[in-house]
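Undergrad: Here is my input; please provide its structure:
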Amino acid sequence: MGSTVQQIESFISFISGYVWGWPMLLLLVGTGVWLTILLRGLQFRELWYSLYLALVKREEKSATKGDISNFQALMTALSATVGTGNIAGVATAIAIGGPGALFWMWVTGLVGMATKYGEAVLAVKYRTTDANGEMAGGPMYYIERGLGMKWLGVAFAVFASVAAFGIGNMVQSNSVADAVHATFNIPHIWVGVTLAALTALVILGGIKSIGRVTGVLIPFMILFYLGGALIIVALNLDKVPGAFALIFNHAFNPTAAGGGFAGATIMMTMRFGIARGVFSNESGLGSAPIAAAAAKTKHPVDQALVSMTQTFIDTIVVCTLTGLILVMFNWNSGLNGAEMTAAAFEMGFAGGQYIVTLGLILFAYSTILGWSYYGEKSIEYLFGTSVIMPYRMLFIAAVLLGSTLKVSFVWTLADCFNGLMAVPNLIGLLCLSPVIARETKEYMAKRKAEREA
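TA: A predicted model of the protein is given here:
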């Protein structure tokens, strides 16, 4: 029996390694590059306007459809992406690929903004209303309604529903339980019970409840973490120029072994930077457009502009500050993951490890909330609205289960299905890219006419 389980784990690990190999990474980045060219660098031209729409202006009062505000939709999507990848994922990329990995994370973020934009345009354009009167949208809907390929939409929904229980649930609750136990010596079971109860309080109320909570929680947790990181950077400004020099130098040159660092080739640096960048911001995986489809908005492009700021905030802002502190202090210490990030923060500021621990708890909890909605909509697409409440109860139980189990196999399985989600989504994005371009052109022409009127 034991050997059978090991064989299954080895097979899943093999598949996961293939799924997240160079072909997938190049396809993900290549899609972002193609959309950047097609949209003439829209993410750079419209960044400030997008941030204005996301953080200042409110469109929902004049919108006729939608369940939550565009801001709440953004916060729900951010809740799922700003997570352990911003703390442990950045550290893993730098620990294996060297400081230059952060540069390649920036590349994925910059082109990923175009991908995220395209996903949201299609999600809003092809969304529909379910039997409960709520918005339903995402890759499964724009693949079915835009391409007429329902079987491919079903494939996406299956992959997403499995990934939701792994990467969006048990892996996160296990990370929280481990962090709380290590820092405060609280037993895993009590952490799990508390986390499951807090999850139930939010997700049983559906997307409107999730939107209200994430609309408050996400700004707080991001500002808390960024505030701590900025204090560390401010207290160690003399190290900043050297850190940036290392990042740019090692992005294009092999990283020599030193300290606890084993050394890295340029290909290793690129691969881990790109892989961890995609893992963090999820551009191209197809998860975020499920939340975008629930937004109250007048036009698909309005929400798409808001949605692309998610990747900017996640990768260009949060990951950059984490990576910068790691490079400033202990990138070659031999540590890895959240432990490496906590050590770097502590070296920069007494008590810095608690910023990382509390940040990890908040990030993981928010990821559970965001992914509960992604999984719910995927299950609903497959089986209808009658399964929503049973799904929510099962999702809550999985939070408790994940906090008490060793989830290395669950992580591998979830990582595999997380990558498989990208395949049907990228097919949909590439095939429907003319639709994205047309919607954008019409919107920009209308906006220009309104300005000139």
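Undergrad: alpha carbons only for contacts and neighbour counts from here, please
TA: OK.
Undergrad: For the longest helix anywhere in the chain, buried residues please.
TA: As assigned by DSSP state H, the longest helix anywhere in the chain is helix 352-383. Of all the residues in helix 352-383, those buried under the rule 16 or more other Cα atoms under 10 Å are 352-353, 355-382.
Undergrad: Equivalent analysis for stretch 385-394, please.
TA: Ile388, Tyr391, Arg392.
Undergrad: List the ones among these that fall in helices.
TA: Filtering the buried residues of stretch 385-394 for helices - DSSP H - leaves Ile388, Tyr391, Arg392.
Undergrad: Test my guess that the second one contacts Lys377.
TA: No - with contact defined as Cα atoms under 8 Å, Tyr391 does not count as touching Lys377 (10.1 Å).
Undergrad: Throw the ones in helices among the buried residues of stretch 385-394 into a markdown table and include distance to Thr311, thanks.
TA: Shown next, in a markdown table, are these (distance: Cα to Cα, whole Å):
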| residue | distance to Thr311 |
| --- | --- |
| Ile388 | 29 |
| Tyr391 | 29 |
| Arg392 | 27 |
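Undergrad: To check against the first, give me the structure of this:
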Amino acid sequence: MSAIIDFLNSILWGYVLVYGLLAVGIFFTLRLGFLQFRHFPEMFRAVLGSGENDKSGITPFQALCTSLASRVGTGNLAGVAVALSLGGPGAIFWMWMVALVGMATAYSESTLAQLYKVRNDEGQYRGGPAFYLARGLGVPWAGAVFSVCLILSFGLIFNAVQANSIADAMQGAYGVPKLGVGLVVAAMAGIVIFGGIRQIARVAEVIVPFMAGAYLLLAIFILVMNITAVPGVLATIVGSAFGLEEAAGGITGGVMAALLNGVKRGLFSNEAGMGSAPNIAAVATPDPHHPSSQGLVQALGVFIDTILICTATAIMILLSGVLDPSSGVTGTQLTQDALTAQIGSFGDDFIAIAILFFAFTSIIGNYSYAENAMTFLGLGHKLQLNVLRAAVLAMVVWGAMQSVATVFNTADASMGLMATINLIAIVLLSGTVVKLTRDYFDQKKEGKVPRFHAAAYPELAGQIDEDIWSETDPG
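TA: The predicted structure follows:
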């Protein structure tokens, strides 16, 4: 099995995605006229103006928090440390690049998810890449393949990754047995996920802002403590990215090591282009009532995840001086060592608690994506969902006891398969994204509150649920 996983990773990450992700991000950045930079303030408006939802959906703020629950996890703590160990400080620069161009990718995939969403048997919104593959491109078999990959990767494998990080952190800080950690986390997650997506959204909108805010406040405190060293650290990140400071490189050194590890860990963290966040974006009732609105919200999620939280972790590690690729210390342990060097023994406790919150919310967020995929496959009924929930909890316990390398390699392979399918789909549907974007901002220029009018899109007849978009008042 490990040989198969290694082969898939060598193909997907050595050739396809390391260039494909950047290429698609650049493609959408150019085709949408640098939307993520020109309309950055509109992203906040789309979130802050979203105080209401209807009985069929959740609020855009809840959708943002749920997607951040999935995004903000081990990739922000353990993953950044792995990137630094294997690719050197330059890996962080490439994480930034993936995020900045990835904001356009995230906007596009979530806009499409909104456009092609449907109502399930209970009248609740569901959607995502599987739905725009089937309804927009007319390839339902590809939607089925994507859904299976999503369930396997996010519902199962990625949740094992999150549980692994929690177990490592708790064992390192308090000596708690990994099996015990896995059982407790599974019990906590079970209480939430058996309540469905609405329950997950309610929990996420409370926990996510708190945990992200606390983490950023600590990072700011450490930056202020070491303010004179910050310019040098930033210079090292940029210099290493282009091979100008080879001595600071990772184990393999060089530009390609920085590029490869920065892209891999960047995508694992912010998920732009992977096709995961669109699944929760489709569940939201957008405000304004236009598909592009939710696309803007999810683009902001990429910025928060990578440019703010991942950067905070990287700067804290680099300022601490504990990074030594030859030592073999990486992952959660490296992040804990960095905090301990800065704020004493409380560093171990803080990272253990942060990992617990970050990874726990990722588990429930990841499950919400898998539930969407089950709906597409016609398995969104109570019995089938309960089987999935039990399998998710079993993977949490299993993942708590596995090695970091095994879990991360498996996650890389499954994530790569998903991303490849999704990237092809959104490029093929890019014309629709462009038209939606122009429509949204043309209405803004006219002083109107943007609204989607299905009649203006005759080419979409029979592909979208016009009843959803014909409602003048979703509430």
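Undergrad: Mean deviation, the longest helix of structure 1 versus structure 2?
TA: Average distance, helix 352-383 of structure 1 versus aligned residues of structure 2 after superposition (mean Cα distance after the TM-score superposition for structure 1): 1.4 Å.
Undergrad: Contact partners for the aligned partner of Leu122 of structure 1 in structure 2?
TA: Mapped onto structure 2 by TM-score structural alignment, Leu122 of structure 1 lines up with Leu112. Neighbouring residues of Leu112 of structure 2 by Cα atoms under 8 Å, 6 or more residues apart in numbering: Gly128, Pro129, Tyr132, Pro291, Ile426, Val433.
Undergrad: number of nearby residues for Ile313 of structure 1?
TA: The local packing of Ile313 of structure 1 (other Cα atoms under 10 Å) involves 19 other residues.
Undergrad: Now which residue in structure 2 aligns to it?
TA: Counting by TM-score structural alignment, Ile313 of structure 1 lines up with Ile304 in structure 2.
Undergrad: Pretty sure its match sits in a strand.
TA: No - counting by DSSP: H, G, I helix; E, B strand; the rest coil, Ile304 of structure 2 falls outside a strand, being helix.
Undergrad: Nearest residue to the equivalent of Val434 of structure 2 over in structure 1 in space, please, no chain neighbours.
TA: In structure 1, the residue paired with Val434 of structure 2 according to TM-score structural alignment is Ala437. Spatial nearest neighbour of Ala437 of structure 1, chain neighbours left out: Leu39 (6.4 Å); criterion: Cα to Cα, 6 or more residues apart in numbering.
Undergrad: And that neighbour, what's its match in structure 2?
TA: Aligned by TM-score structural alignment, Leu39 of structure 1 pairs with Leu32 of structure 2.
Undergrad: who's in contact with that match?
TA: For Leu32 of structure 2, the contact set (Cα under 8 Å, 6+ apart) comprises Ala104, Val434, Thr437.
Undergrad: ok, now Gly273 of structure 1?
TA: Ala93, Ile94, Gly97, Gly100, Ala101, Leu102, Phe103, Trp104, Met105.
Undergrad: how about the fourth one, what's its match in structure 2?
TA: Read that as Gly100 of structure 1. The equivalent of Gly100 of structure 1 in structure 2 is Gly90 (alignment by TM-score structural alignment).
Undergrad: Apart from its neighbours in sequence, what residue is nearest its match?
TA: Nearest one to Gly90 of structure 2, counting by Cα to Cα, 6+ apart, is Ala241 at 3.7 Å.
Undergrad: Is it correct that the one you found is in contact with Gly253?
TA: No - under the criterion of Cα under 8 Å, Ala241 of structure 2 is not in contact with Gly253, lying 10.2 Å apart.
Undergrad: Tell me which of the two has more neighbours.
TA: Taking neighbours as other Cα under 10 Å, Ala241 of structure 2 and Gly253 compare with Ala241 leading, 28 against 20.
Undergrad: In structure 1, what residue corresponds to the more buried one?
TA: By TM-score structural alignment, Ala241 of structure 2 lines up with Ala251.
Undergrad: For its match, list the residues it contacts.
TA: Pro99, Gly100, Ala101, Leu102, Phe103, Trp104, Ile266, Thr269, Met270.
Undergrad: what's the burial count for Leu137 of structure 2?
TA: With other Cα under 10 Å as criterion, Leu137 of structure 2 counts 16.
Undergrad: In structure 1, what sits opposite it in the alignment?
TA: Correspondence of Leu137 of structure 2 to structure 1, assessed by TM-score structural alignment: Leu147.
Undergrad: what about that match, distance to Leu429 of structure 1?
TA: 10 Å (Cα to Cα, to the nearest Å).
Undergrad: and which of the contacts of Leu32 of structure 2 is nearest Gly175 of structure 2?
TA: Of all the contacts of Leu32 of structure 2, Gly175 of structure 2 sits closest to Ala104, with 43.0 Å by Cα to Cα.
Undergrad: so how many other residues sit close to the closest one?
TA: Applying other Cα under 10 Å, we find 32 other residues in the vicinity of Ala104 of structure 2.
Undergrad: so it is in which element?
TA: According to DSSP states H and E, Ala104 of structure 2 maps onto helix 90-115.
Undergrad: which residues does the residue nearest to Val407 of structure 1 when sequence neighbours are not counted contact?
TA: Spatial nearest neighbour of Val407 of structure 1, chain neighbours left out: Val171 (6.4 Å); criterion: Cα to Cα, 6+ apart. Taking Cα under 8 Å, 6+ apart, we find Val171 of structure 1 in contact with Gly402, Val407, Val410, Trp411.
Undergrad: Ok, Glu376 of structure 1 next?
TA: By Cα under 8 Å, 6+ apart, the contact list for Glu376 of structure 1 reads Ser161, Ile388, Tyr391, Arg392.
Undergrad: Then Asn249 of structure 1?
TA: Contacts of Asn249 of structure 1 by Cα under 8 Å, 6+ apart are Gly100.
Undergrad: Are we agreed that it is in a strand?
TA: No - the assignment for Asn249 of structure 1, made by three-state DSSP, is helix rather than a strand.
Undergrad: Pull out the buried positions in stretch 29-38 of structure 1.
TA: Across stretch 29-38 of structure 1, burial judged by 16+ other Cα under 10 Å covers Val29, Gly30, Thr31, Gly32, Val33, Trp34, Leu35, Thr36.
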